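Colleague: take a look and give me a structure for this.
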Amino acid sequence: MNSTVMKKTMYFFALPALLFYCVFWIFPIFKLFQYSITDYNGYAQSFNYVGLSNYKELFSGSTLGNSIGNTLMYTLVSVVVGNLIGLGLALLLNQNIRGKGFYRSISYIPTLFSAIVVGFIWSYVYMPDSGMIASLLRMVGIPIDNLNFLGSYSSALYSIIFVEIWKNIGITMIIFLAGLQTIPNDLLEAGRIDGAGKWKLFRNVTLPLLATSVTINITLSIINGLKAFDFPFIMTNGGPGDSTNTLVYSIYKMAFTEQLFGKASALGVISFFIIIVITIIAVLTMNKKEVSA
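Modeller: Presented below is the predicted three-dimensional model:
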């Protein structure tokens, strides 16, 4: 088979995937941009083009700033805390300890549950009077007056972030664990012979060789944080007030509750660029560190 026929055959086999990509990715993005400059309400057959008025309204209101702030905080805490805990678990379960296979499985189990199941379970755990946390505190004699994790403006967002970390910690741990198992023992043994302590070995040998795993985990954590919707929707409906109102939840609320589909599309466009820019910056930064390591 000559090269021309091979190229045509390759294009033929790639065509279904390309059509799928265009129909379910390129076309929806095009429609999103189109609806963002209209007053479309989501169900009417006709709509009017209103130019950039949807964008002006978003930038002049408080919804955009509050949603961006909540989303960035959600992302920052889940990235930093989630990766630190995941790395700590991976380091611990990479040791030659008894029953480590069992502990690895236990750590990974939360990942297997759907977000809906996890959200409902933790909603009951956080219940002020009859939840698991309140019951445990009452058993040990700790007063639980005014204990309302999801009903407090100051604690609701962080309570949801904890659930996000708990659910995804298994994936983070497994990726770090896979990276740790690729590190040659000879390097670590050579460092010990040279007199390096545990912290020096970790900082100068283990961590640089985990650069790829760090990049993967941070990128996944950033994407999960920036598109956070399920737990704010299931556990608090964006409340109390607007304390857990993330970007994606704001888009849902505008489109399907307030029936401001055009305005929601404008917020979707803004969110699209925010997510793209932050992800690209993070990936480029991590890639530079990976190369230097």
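Colleague: drop to CA atoms for contacts and neighbour counts, all remaining ones
Modeller: Noted.
Colleague: most centrally placed residue in the chain?
Modeller: By CA atoms, centre = their mean, the chain has its centre lying nearest to residue 224, at 1.5 Å.
Colleague: which ones are touching that residue?
Modeller: residue 75 (CA atoms under 8 Å, 6 or more residues apart in numbering).
Colleague: from residue 70, how far off is it?
Modeller: According to CA to CA, to the nearest Å, residue 224 stands 14 Å off from residue 70.
Colleague: likewise residue 48?
Modeller: From residue 48 across to residue 70, the span is 32 Å (CA to CA).
Colleague: between the two, which is the more surrounded one?
Modeller: residue 70 (21 against 11; other CA atoms under 10 Å).
Colleague: what about the nearest residue to residue 232 once chain neighbours are set aside, which helix or strand?
Modeller: Excluding the flanking residues, the one nearest residue 232 by CA to CA, 6 or more residues apart in numbering is residue 238, at 5.4 Å. For residue 238, there is no helix or strand it lies in under DSSP states H and E.
Colleague: so how far is the helix or strand containing the residue nearest to the centre of the chain off the chain centroid?
Modeller: Using DSSP H and E, residue 224 falls within helix 211-226. On the basis of CA atoms, centre = their mean, to the nearest Å, helix 211-226 sits 8 Å off its chain's mean C-alpha point.
Colleague: one more to line up against the first:
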Amino acid sequence: MRFNIRYSPAAPCLESALNQSLGVPFKLLLPAFFSVAIVVVLPLLFSLYTSFTAYRLIDPDSIWNLVGLRNYLRAFANGDFWAAFGRTVLFLTIALNLELLLGLGIALLLNQVVKGQRALRTIMMFPMMFSPVLVGFQFKFMLNDSTGVVNHLLQTVFGLKSTIPFLVDAQSALASLVAAEVWNSTPVFAVILLAGLMALPKDPIEASKVDGCTPWQTFRYVTLPYLMPFIYIAMTIRSLDVGRAYDIVRIMTNGGPGGRTELLWTMVGRIAYDDSRMGYANAIGYVSVLVSVLFTLYFFRKLNAARKHMGPA
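Modeller: Okay, the predicted model is just below:
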């Protein structure tokens, strides 16, 4: 019996194997690409297109009515838009700084705990497990001027004669929104900063103690510079969330009283679904996205500067 064995050249075999190795992963990723295209890319392109049209929900044919940059120019000329923009920046600035201070304090305290730290970390994370809608309802009922528990405590414990309309007065309403947002999201800062403290090298701290530094000097010149990258990471994450705040504002005040607590995204929701002007709302939405991108780029620049200040890893 004779066997005829023919050997193929090496190059075609390698080329076939290479094509197969490159083709299989791409085919495996096709469903993911397809899903992202349907869920993310197409809605973004559609909303971007409609921002240049006079599209109204009650008039489907208006989607083909191109108006160019009229929606954007209209937004920039609208005083309500700039008022909502200013409130959004103010809301974001106050909320982020309060969350940073409280989260840093909680992280420093938890880092000193020896026993029961895991249990305390779990308890600390409870607020961030609640949905913003639920947090909005909780604070709305707690701050109610007639049946709220806060006014009840102020009257029974502190002897206050009249109730405080937390959600009716413009200034206290915005402060109430900030309080709800801070309560809900401070654990994000605390968790990230606690991770930074746990990863902090012990040698620089011990060296500062040997040199006679006070606890404040050790924190100011050793601990805080090391934590700055973690702080900017937390700032970046939270700025994206706070910049698109909608749920808590919608539930607690719905932009009132008289639009005094209306932020950019609540304004977008009102114009899009209450007034049915979807094209105009999408234009304002893309301006809001641009603001969030600018904040993110700013914090990334600060993050890179902090990492360079720390030196090579």
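Colleague: circling back to that earlier point, so what corresponds to the residue nearest to the centre of structure 1 in structure 2?
Modeller: The pairwise alignment with structure 2 assigns residue 224 of structure 1 to residue 241, based on TM-score structural alignment.
Colleague: how near is its match to residue 148 of structure 2?
Modeller: In this view, residue 241 of structure 2 and residue 148 of structure 2 are 28 Å apart by CA to CA.
Colleague: how close does residue 306 of structure 2 get to residue 58 of structure 2?
Modeller: On the measure of CA to CA, residue 306 of structure 2 and residue 58 of structure 2 end up 51 Å apart.
Colleague: mean deviation, whatever helix or strand comes next after the helix holding residue 224 of structure 1 versus structure 2?
Modeller: From helix 211-226 of structure 1 onward toward the C-terminus, using DSSP H and E, the following helix or strand is helix 230-231. In this overlay with structure 2, the average offset of helix 230-231 of structure 1 from its partner residues is 0.7 Å by mean CA distance after the TM-score superposition for structure 1.
Colleague: residue 50 of structure 1 matches what in structure 2?
Modeller: Matched by TM-score structural alignment, residue 50 of structure 1 corresponds to residue 67 in structure 2.
Colleague: its match: neighbouring residues, count only.
Modeller: For residue 67 of structure 2, using other CA under 10 Å, the count is 14.
Colleague: skip the chain neighbours and tell me the closest residue to it.
Modeller: residue 53 (5.1 Å).
Colleague: neighbours of the alignment partner in structure 1 of that neighbour, how many?
Modeller: Under the alignment (TM-score structural alignment), residue 53 of structure 2 maps onto residue 38 of structure 1. Residues contacting residue 38 of structure 1 under the criterion other CA under 10 Å number 22.
Colleague: so what's residue 38 of structure 1 up against?
Modeller: 47, 48, 49, 50, 51, 54, 262, 263 are the contacts of residue 38 of structure 1 under CA under 8 Å, 6+ apart.
Colleague: nearest to residue 95 of structure 1, of the residues you listed?
Modeller: Using CA to CA, residue 263 is the member of the contacts of residue 38 of structure 1 that lies nearest residue 95 of structure 1, at 52.7 Å.
Colleague: mind telling me what element that closest one is part of?
Modeller: helix 261-292.
Colleague: quick one, helices of the stretch 1-150 of structure 2?
Modeller: Secondary structure of the stretch 1-150 of structure 2, counting by DSSP state H, counting those that start in this stretch: helices at 10-36, 42-50, 70-76, 79-112, 117-124, 126-129, 132-142, 149-156.
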